[in-house]
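In: My questions are about this predicted structure, shown below with the sequence.
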Amino acid sequence: MSGYVVLAGVLVASLLVVLGGALARRALAPAAPTPAKLTTYESGVDPVGDLWSQTRVRYLAYAFLYVIFAVDAVYLFPWALVLRTDLGPASLVEVGIFVGIVLVGLLHAVRRGLLRWT
């Protein structure tokens, strides 16, 4: 039961630290709202007009490519280091399936034109 008491104490202490920090920020931070500070500011472009417009965000494609290459590296480098020992044919089949799945994602990116420099 003592482990739960320690856990509850850590949770209460962390909650108090977060609340204390938030209250200290509210008490000490200067508050001088001006019209310029309350204006919407996005990526260095001043807002034009008063209507909301939606833009096409393409970060998903870059996140997709990052996941393909990062996951590939995270799993293949340790496998290559352990390859020095005898892993057997089952390991080779498993890595072949993994590389096949990664190649499907890479081919999808090529088909969508995400790897073009122009």
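Out: It's in.
In: rest of the way, CA atoms for contacts and neighbours
Out: Noted.
In: For burial, what's the neighbour tally of Ser53?
Out: 5 (other Cα atoms under 10 Å).
In: And here is the other one:
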Amino acid sequence: MSSAPHYFWNYLPLLIQVLIAVGMGCSMATGSWLIGKHRASKAKLAAYECGIPAEGDARGRFSVRFYMVAMLFILFDVEAVFMLPWAVIYRQLPAITGSRMFGFWEILVYLGFVMVGFFYIWKKGILDWSSDKADL
């Protein structure tokens, strides 16, 4: 006799939870739409940002530096995340690799690459916001 029917019964609580969550979300959105007032006015249609009245065009151009700093933040953040697993198993590395210093030299090489990238962007002037134009 097959145990397949019993296997699917294990997922019944998950299915019930998903159905309840979707049902609650739909019922709250529908209830809000039914109860809420739908009177459009000039004040309701105006853009609101941090309590400051909107000025200028919303499609204005941003400096390339804004995007560069955002990408660099993500890049260095991901590099920091890659160091976390190494830090967690640092004491176990001699048993895994067979060498006591392999893990140490491994992270030094990794940090060396990170620092080379950091000094490169520093020398290019990407992090220097005081000058108007950087040599990108």
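Out: Done, it's in. Since we're looking at a predicted model, the values are computed, not measured.
In: After alignment, which residue of the first structure pairs with Ala40 of the second structure?
Out: Using TM-score structural alignment, the partner of Ala40 of the second structure in the first structure is Pro33.
In: Which secondary structure state does that match sit in?
Out: coil (DSSP: H, G, I helix; E, B strand; the rest coil).
In: Kindly provide the distance from it to Ser43 of the first structure.
Out: Between Pro33 of the first structure and Ser43 of the first structure the distance is 21 Å, computed by Cα to Cα, to the nearest Å.
In: again with Glu94 of the first structure
Out: Applying Cα to Cα, the value for Glu94 of the first structure to Ser43 of the first structure is 45 Å.
In: now swap in Leu23 of the first structure and tell me
Out: For Leu23 of the first structure relative to Ser43 of the first structure (Cα to Cα), the value is 30 Å.
In: These two - which one has more neighbours?
Out: Between Leu23 of the first structure and Ser43, counted using other Cα under 10 Å, Leu23 has the larger neighbour count: 11 against 5.
In: Point me to the helix or strand that includes the residue minimising distance to the centre of the second structure.
Out: Residue closest to the mean C-alpha point of the second structure, counted by Cα atoms, centre = their mean, is Ile74 at 7.9 Å. Applying DSSP states H and E as the criterion places Ile74 of the second structure in helix 64-88.
In: for Leu103 of the first structure, same thing?
Out: Per DSSP H and E: Leu103 of the first structure is located in helix 89-112.
In: what's the neighbour count on the residue mapped onto Phe76 of the second structure from the first structure?
Out: Aligning on TM-score structural alignment places Phe76 of the second structure opposite Ile68 in the first structure. Applying other Cα under 10 Å, we find 18 residues neighbouring Ile68 of the first structure.
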